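In: sequence and predicted model, in that order:
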Amino acid sequence: MIKKWLSRIGIGSARVDLALEKLEYMPGEVVTGQFLLIGGAVEREVKRISCDLMRLNKGTDKETALESITILSSRSIKPEQVERVNFTFRLPEDLQPTEEDVSYWFKTTLHFDEGTASKDQDEIRIVPSDG
């Protein structure tokens, strides 16, 4: 009972980790990898996985969500279970390259049935296209 309550406030809860095949991409390239859903101390019901491509302009300190994907789910994650969900995301063609004042990352959120969530961030580097 205590484990279940603690997991609802995020202690010992299931978590998400986005594992990408690489960390450097060109604009318009397809990003592939897997969401790893990792069970915590108690079984949890997963409602959805959302993933946002984020950009930070360090000059203005402005974060912008450029594009998002959502995977609806009605699965249970058992304690200590690891489940894999394939991830595919086409980057926008008009991304400017990563520079000193511009950075990009994927912000992933695993949403549970009780309204709580687990979050993960994975920075990527955008390089100029060859053409």
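Out: Nice, thanks for sending it over. Model, not experiment: these values are computed from the prediction.
In: for the rest of this, base every contact and every neighbour count on C-alpha atoms.
Out: Fine.
In: number of residues surrounding Q34?
Out: 16 (other Cα atoms under 10 Å).
In: put this next to the previous one:
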Amino acid sequence: MFKELLTSIGFGDAKVDTLVKKTTFHPEEQIAGIVKLENLAEQDIDRIELILIERKENTDETSDFHTIDLPISKVILQHDGTEEVPFIFDTHEEIEDYNHEFYIMTHVFVDNAVDYYDEDQIYFESVQSS
């Protein structure tokens, strides 16, 4: 089953956990996991968005930000009342430099309430040029 807990977002007794089998991936590998939803009887979740981002140094000297986040892949999950919602990211065609930092950002959209956010870092194995 899923061993690595990445994201844990709690509101009241409700909890949203993003789980993957591991946190280090080969560049050609899909990132698969589940979003586990607990105690959401009183929460009306519209959708859950997962975005894989590449965080890299911002070389724009006029910017106030030291890093920039580049979206690589996005998955929108519809909450159908089940406790576990699977997801898969396809990544290898979008990533140019595996030496940057990578994060899965989770955004839970709750109707008529405050949305919840979290992010967790994942890693890619080093890529050697032949």
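Out: Structure received. Bear in mind that the values here come from a model prediction, so they are computed numbers and not experimental data.
In: where does the TM-score land?
Out: Remark: TM-score between the superposed chains equals 0.71 [TM-score structural alignment, normalised by the length of the second structure]; 112 aligned residues with a Cα RMSD of 2.5 Å.
In: residue contacts, the residue nearest to the spatial centre of the first structure?
Out: Central residue of the first structure (Cα atoms, centre = their mean): T108, 2.1 Å from the mean position. Residues in contact with T108 of the first structure (Cα atoms under 8 Å, 6 or more residues apart in numbering) are V16, D17, L18, I49, S50, C51, D52, K119, D120, Q121.
In: out of these, which comes closest to S68 of the first structure?
Out: Lowest distance from S68 of the first structure to the contacts of T108 of the first structure (Cα to Cα) belongs to D52, with 4.3 Å.
In: list the buried residues for the longest strand along the second structure?
Out: The longest strand of the second structure (DSSP state E) is strand 45-57. Buried residues in strand 45-57 of the second structure, defined by neighbour count with 16 or more other Cα atoms under 10 Å: I45, I48, L50, I51, L52, I53, E54, R55, K56.
In: what does stretch 5-12 of the first structure give?
Out: Buried, per 16+ other Cα under 10 Å, within stretch 5-12 of the first structure: S7, R8, G12.
In: what lines up against the first one once you look at the second structure?
Out: Spelled out, that is S7 of the first structure. Aligned counterpart of S7 of the first structure in the second structure: none (TM-score structural alignment).
In: try H111 of the first structure
Out: Under TM-score structural alignment, H111 of the first structure pairs with F109 in the second structure.
In: contacts only, for the residue nearest to that match when sequence neighbours are not counted.
Out: Residue nearest to F109 of the second structure in three dimensions, not counting chain neighbours: D115, with 5.0 Å by Cα to Cα, 6 or more residues apart in numbering. Counting by Cα under 8 Å, 6+ apart, D115 of the second structure touches H107, V108, F109.
In: residue contacts, the first one?
Out: Shown here is H107 of the second structure, whose contacts under the criterion Cα under 8 Å, 6+ apart are I48, E49, L50, D115, Y116, Y117, D118.
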